[in-house]
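Engineer: coords please:
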Amino acid sequence: MIDVTETGREVLRTEAAALTALAEAMPAGFEGVVTLIAESQGRCIVTGIGKSGHIARKIAATLASTGTPALFVHPAEASHGDMGMIGAQDVVLMISNSGEAPELRDVIAHTRRFSVPLIGLSSRPESTLMRAADHHLTIPALPEACGLGVVPTTSTTLTLGLGDALAVALLRRRGFRAEDFGVLHPGGKLGAQMARVESLMHKNLPAVAPDTPMSEVLLAMTSAGFGIAVVVEDERLAGIITDGDLRRNMEGLVEKRAMDVATTSPLTVPPGMLAARALALLNQHKRNVTVVCDGDRPYGILHLHDLLRAGVA
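Structural biologist: Below is the predicted model:
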């Protein structure tokens, strides 16, 4: 009887070994391809057929989401009108393990006719694709993990890995930042983590003057509903008063003034900080709420619940 778990391990070991081999012997043209795509005035058009086509779609999506304009073009559809998606300023990355897929020939001919740079990604350097290409990314021709030698497994893993390597090399060359990533991922959990503090904060600041009687401070804290009062002097942050400050100053509390109770060096965050970073600071300092400051001027209130409701976790 077949041990399916061990079969799974064998597949993963085979593919992991192949990726290690690729890492140790990166295609000689890798650096030139990164430079070509980075300096292109157009997009990176990624194309392929069959399993290579599925991998091509993923590579195009990864490039596009990390700052490299990219588009997948189906080679068969290109032969029936979609060739117009490939512009003179673009770069074409064509994927074919064999390098002989007949569906690719019209796109190859188009790039040759209009001098569009063509990058070939294949395991066969003498194939039709690689002989036609201007730049070459040759992956090692290693055994497929299926054991039959016919099911694309190792080859597609290597192609996908090399595509990820291209995307990361390009984003680092461009100086792509987490903030840029957030702009391209406005929805879902990624969008929430990439949101900035100013988009989640409350602007109705529960502000009090330094000499405000604590009886009035308590009313301000209660009406605002944040469990905090912000002490402001000459439009600058002088301190904050939290529930913890109240508990530490219970004796004679109502006879005191705001600055008698306030914490004068509170935790603050700038409005441009990533929401995920603000959450980390709140957790680190064991706080539920903080003041958002533009310089030393209080700008808003950020509560832990605002971050959790937005999906920043």
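
Engineer: going forward, measure contacts and count neighbours with C-alpha atoms only.
Structural biologist: Noted.

Engineer: so which strand or helix has Thr159?
Structural biologist: Assessed by DSSP states H and E, Thr159 sits inside helix 154-174.

Engineer: which parts of that helix count as buried, going by neighbours?
Structural biologist: Of the residues in helix 154-174, those buried by neighbour count under the rule 16 or more other CA atoms under 10 Å are 154-164, 166-171.

Engineer: please provide the structure for the following sequence as well, for comparison with the first:
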Amino acid sequence: MTTHLITAQEVLTVEIEGLQAILEQLTDSETPFSTAFNHALSLIENATGRVIVTGMGKSGHIAKKIAATFASTGEAASFVHPGEASHGDLGMISQDDIVIALSNSGETPELRDVIAYCGRFDIPLIAITSGVKSDLAEAADAVLLLPPVREACEETRAPTTSTTMSLAIGDALAVALLRSKGFTASDFRNFHPGGKLGAALRKVGHFMHGPEVLPLCQHDTPIEKAVQQVSAGGFGCVGVVAPDGELLGIITDGDLRRHFNDSLENKVAADIMTANPKTVTPETLAADALAILSQKRITALFVTRDGKPVGLLHIHDCLSIGVI
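Structural biologist: As a prediction, the model looks like this:
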């Protein structure tokens, strides 16, 4: 094994130790960290304004990501640079907001004006820090104290393990808040309309083929006519319905091949159809529909409501909008 790989393993091992140390403190609801976490979450839930996340240097980069995570999960959130805050950007923080401040030492000079501003206007302050007796910790309403774990870069003590732990705590707060609010995948899609994630969270009803082009035949349709509809529809299948419109089954190219050597001249669609086919609804997420298509090794799904077909989804439709 090369020296580089050994170093990489050492770095990850140290950072995992940091995450494990936080996890151990969360396994007991009575620990100071668990109590502080619950208090911090309560402060965020009760805030009527935005979540303001701030930090300097490496902590600032982590703060930006935490703010972005909150925003993507439906919570109004912004990053405020502490250096710029001292030169006018404090006005971006309102009395209805809540501030999450990140600083490993808790003594970051650029944060002092933000801390003082929170105290002056009674703005709730959450600290993520290692400095138990620091100015930041002393001023905060809730202190998420990072466990005393060594940095992965021992040569320079550059923020590595500490920033990883801070990021994980931010994620934990955001996801806990999301679940507390009952935030759903559909809500999440509203904040991610583009890219593969947005495509996966689209509902089938938004891009299915509608009822006007559905390949359908009655259960007593002669096989010859059913085959014509399979060919004419362009989807490689035809849905078989009852007189009341309920979907009874599906005939695919595969069904026709399996019955190729049978005597079909006196048979009807119901004789060779696959009964009770797998279906989805217009509210099914695209990612879930594609999973069904892949698992069942089929190329098309009928979309039904109350048992009656209202649309059709082909695997190419999923791929064309970027669902993978």
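
Engineer: TM-score for this pair?
Structural biologist: Remark: TM-score between the superposed chains equals 0.92 [TM-score structural alignment, normalised by the length of structure 1]; 312 aligned residues with a CA RMSD of 2.0 Å.

Engineer: and for the next helix or strand after the helix holding Thr159 of structure 1, what's in contact with it?
Structural biologist: The element immediately downstream of helix 154-174 of structure 1 (helix or strand, assigned by DSSP H and E) is helix 178-184. Helix 178-184 of structure 1 is contacted by residues 65-67, 190-191, 193-195, 274 when judged by CA atoms under 8 Å, 6 or more residues apart in numbering.

Engineer: ok, now with 6 Å
Structural biologist: With contacts defined as CA atoms under 6 Å, 6 or more residues apart in numbering, helix 178-184 of structure 1 is touched by 191, 194.

Engineer: check the mean deviation of the next helix or strand after it from structure 2.
Structural biologist: Reading on from helix 178-184 of structure 1 to the C-terminus, the next helix or strand found by DSSP H and E is helix 188-194. With mean CA distance after the TM-score superposition for structure 1, helix 188-194 of structure 1 departs from structure 2 by a mean of 1.3 Å once superposed.

Engineer: please, which helix or strand holds Thr304 of structure 2?
Structural biologist: Assigned by DSSP H and E, Thr304 of structure 2 belongs to strand 300-305.

Engineer: that strand against structure 1, how far on average?
Structural biologist: Once fitted to structure 1, strand 300-305 of structure 2 is off its aligned match by 0.8 Å on average (mean CA distance after the TM-score superposition for structure 1).

Engineer: how far off centre is that strand?
Structural biologist: When distances are taken as CA atoms, centre = their mean, to the nearest Å, strand 300-305 of structure 2 is centred 25 Å away from the chain's centroid.

Engineer: what range in structure 1 matches it?
Structural biologist: The counterpart of strand 300-305 of structure 2 in structure 1, counting by TM-score structural alignment, spans residues 289-294.

Engineer: again with stretch 220-232 of structure 2
Structural biologist: The aligned range for stretch 220-232 of structure 2 in structure 1 is 211-223, by TM-score structural alignment.

Engineer: how about stretch 102-115 of structure 2?
Structural biologist: Alignment of stretch 102-115 of structure 2 against structure 1: residues 95-108, by TM-score structural alignment.

Engineer: run through who's touching that stretch.
Structural biologist: Taking contacts as CA under 6 Å, 6+ apart, the residues outside stretch 95-108 of structure 1 that touch it are 48, 52, 75-76, 121-123, 127-129.

Engineer: could you redo the last one with a cut-off of 8 Å?
Structural biologist: With CA under 8 Å, 6+ apart as the contact definition, stretch 95-108 of structure 1 has outside contacts at 46-49, 52-53, 56, 75-76, 78-79, 83, 118, 120-124, 127-130, 132, 155.

Engineer: before we move on, what about stretch 76-87 of structure 1?
Structural biologist: Contact with stretch 76-87 of structure 1 is made by 42, 45, 73, 92, 103-104, 106-107, 110, 116, as judged by CA under 8 Å, 6+ apart.

Engineer: hmm, 10 Å instead?
Structural biologist: By CA atoms under 10 Å, 6 or more residues apart in numbering, the list of residues contacting stretch 76-87 of structure 1 from outside reads 42-45, 47-49, 71-75, 92, 102-107, 110-111, 114, 116.

Engineer: what about Gln193 of structure 1, neighbour count?
Structural biologist: Gln193 of structure 1 is surrounded by 24 other residues when neighbours are defined as other CA atoms under 10 Å.
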